[in-house]
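1. predicted model, plus sequence, below.
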Amino acid sequence: MPPILILLTFLLTLGAGGEEIIGGHEVKPHSRPYMTFIRYVDANGTRKRCGGFLVKDNFVLTAAHCLGSSMKVTLGAHNIKAKEDTQQIIPVAKAIPHPDYNPVDWSNDIMLLKLEMRAKRTNAVRPLRLPKANAQLKPGYVCRLPGWGRKSLHAPKGTDLLQEAELSVQDDQKCKHLFRHYIKTKQICADDPKEKQAAFKGDSGGPLVCDNRAYGVLAYGKTKSIAPGIFTKVVSFLPWIRSSMKSF
């Protein structure tokens, strides 16, 4: 039997480092070529990490609470601790958090990172498509959440290898009941209905991938309990994403 992928969620504060995948199944190396590993330094001088995903050769999409200094992205990685030939490490030239991001209620938790140079497209590095305008997900739709994270609750650090969970989109009313700040027009919540999968502190900014498109950006969840993860709804921010990439 394949290992069960467990994710837990913590409420996040600005720069907390995000959600992190706990346990679970390893994906085929470089089968998620859009995945991006982000390193940065927060306001307290602490080294942090987030997930993200390539949306254009020189732009990465992630969560706004992952903003920091000395930002670098690693593309084409499967093992983030190894010096793989497929990896491209590129500094961030400019971070573009959404201007209405609110760290108190996590609304508009989305950010673009413009890279200092364009990524070279390879079998291991390739952008993820964004959803079509007005695209919606119905409750019960199964999506994927890839990321680098702990393999057990007691592990001292995240796994070196890319993992993935399968999450089911939840009804907006359920999410509003669990999360008083939940905004259905701007957010999606998804979890495992069997409550074996959710999200945990560590790799925010990773994509909720449905039909090979990025429908969400992992933002936050509930304190120390198995509960849905909350994703910023990408389709609601398409005009901002496109205008920002054009402007910068």
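-> Received, thanks. Residues are numbered from 1 along each chain as shown.
2. from here on, contacts and neighbour counts on C-alpha atoms
-> OK.
3. longest helix in the chain, please.
-> Longest helix in the chain, counting residues (DSSP state H): helix 238-247.
4. return the set of buried residues in that one.
-> Leu238, Ile241, Ser244, Met245 (16 or more other Cα atoms under 10 Å).
5. and here's the other structure:
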Amino acid sequence: PNYCSECLRHYIIILVALRCVIRHGGKIINGEKAPENSMKYMASVQNKKGRHVCGGFLITEDYVVTAAHCNEAIPTHVVLGNHNLKKGNHEKIDIEKKIKHESYRDVEHGNDIMLLKLSTKAQLGSNIQIIQLPHADMNLEENEVCQVAGWGSTGNLISPDELRVVDVSVINPQSCKEQWSPWLHLPDNAICAGGYGTKKGFCQGDSGGPLVCKGIAVGIVSFNKNFKCKYPDVPNVYMDISKYREWIDKILRTARHFN
């Protein structure tokens, strides 16, 4: 019994240490204001107080993709159609249903993806558009330049009202695993981009937003290490959407069948 108790105590200490190392992703570091009339697929995922809690992106008229861990913030609605959350016209739509990946446990174990079924269809037009998802056999090239955007803090703990974007480069998967290996085994179906060796990437505040390469949403902002935003020593981690195409398509097919 004493041996088992001691094992459990050490296991709990390790779990707590890991949770201190890993932080949900998000704020855009060394980025700039997103150009007007760009990224029309971006969604601000908000709680009942109207506070922005996560990013997301529109993939059909009534489905938004975000990170599974964003459910911890109890989101109630999304805002579409405007880069500035405080000004201009935008469309607010309630979340009818939240569909987390059935294998999701926590960010360090991967499967950090969630679909938000909207209560009504978004009005696609000049300000709101959907974004294409990758094929299941997608292969990203090392050093390919992509973009990540969001309304998360810019480094001074103050969240901007205007959407910001930054270029990040895709990092070799094996190199990423090696950089993370002292702290955790990188989850399956992960993409690494930005962070390590650069001053560009995401940090806390805009989890769930897309990593966009050549106009396609290839990844979902998941986590980074500690709060090292300006000078991270490991890569930023995203979920690889191509590995979840079958899961996403099945949900969308089922929804169409019942409509």
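-> All right, it came through fine. Everything quoted here is computed from the prediction, not taken from an experiment.
6. okay, and the longest helix of the first structure goes to which residues in the second structure?
-> Under the alignment (TM-score structural alignment), helix 238-247 of the first structure falls on residues 245-254 in the second structure.
7. other residues contacting the matching stretch?
-> If you take Cα atoms under 8 Å, 6 or more residues apart in numbering as the criterion, stretch 245-254 of the second structure is touched by Leu115, Leu133, Pro134, His135, Ala136.
8. do that again at 7 Å, thanks
-> Ala136 (Cα atoms under 7 Å, 6 or more residues apart in numbering).
9. ok, Asp112 of the second structure - contacts?
-> Counted by Cα under 7 Å, 6+ apart, Asp112 of the second structure has contacts Ala67, Ala68, His69, Tyr104, Ser222, Met239.
10. ditto for Glu96 of the second structure
-> Lys117, Leu118, Ser119.
11. surely the first one meets Glu61?
-> In this case it means Lys117 of the second structure. No - judged on Cα atoms under 7 Å, Lys117 of the second structure makes no contact with Glu61 at a distance of 9.6 Å.
12. who's more crowded, those two?
-> Of the pair Lys117 of the second structure and Glu61, Lys117 is the one with more neighbours under other Cα atoms under 10 Å, namely 21 against 16.
13. distance between the longest helix of the first structure and the chain's centre?
-> Computed by Cα atoms, centre = their mean, to the nearest Å, the chain-centroid distance of helix 238-247 of the first structure equals 19 Å.
14. average gap between it and the second structure?
-> Compared with the second structure after fitting, helix 238-247 of the first structure deviates on average by 1.0 Å (mean Cα distance after the TM-score superposition for the first structure).
15. who's in contact with the residue at minimal distance from the centre of the first structure?
-> Against the mean C-alpha coordinate of the first structure, by Cα atoms, centre = their mean, the closest residue is Gly206 at 1.4 Å. Gly206 of the first structure is in contact with Gly51, Gly52, Phe53, Thr62, Pro146, Gly147, Val217, Leu218, counting by Cα under 7 Å, 6+ apart.
16. what's the match for the fourth one in the second structure?
-> So that's Thr62 of the first structure. Counting by TM-score structural alignment, Thr62 of the first structure corresponds to Thr66 in the second structure.
17. ok, the residue nearest to its match when sequence neighbours are not counted - how many residues close by?
-> Nearest non-adjacent residue to Thr66 of the second structure, counting by Cα to Cα, 6 or more residues apart in numbering: Gly208, 4.0 Å away. When neighbours are counted by other Cα under 10 Å, Gly208 of the second structure registers 35.
18. pretty sure Gly208 of the second structure contacts Val64?
-> No - counting by Cα under 7 Å, Gly208 of the second structure stays clear of Val64, with 9.9 Å between them.
19. and Gly150 of the second structure, what's its match in the first structure?
-> Checking TM-score structural alignment: Gly150 of the second structure goes with Gly147.
20. what sits up against stretch 161-179 of the first structure?
-> The contact list for stretch 161-179 of the first structure, computed with Cα under 7 Å, 6+ apart, reads 5, 24-27, 78-80, 138-148, 182, 184, 189-193.
21. start and end of that stretch, how far apart?
-> Terminal residues of stretch 161-179 of the first structure lie 31 Å apart, using Cα to Cα, to the nearest Å.
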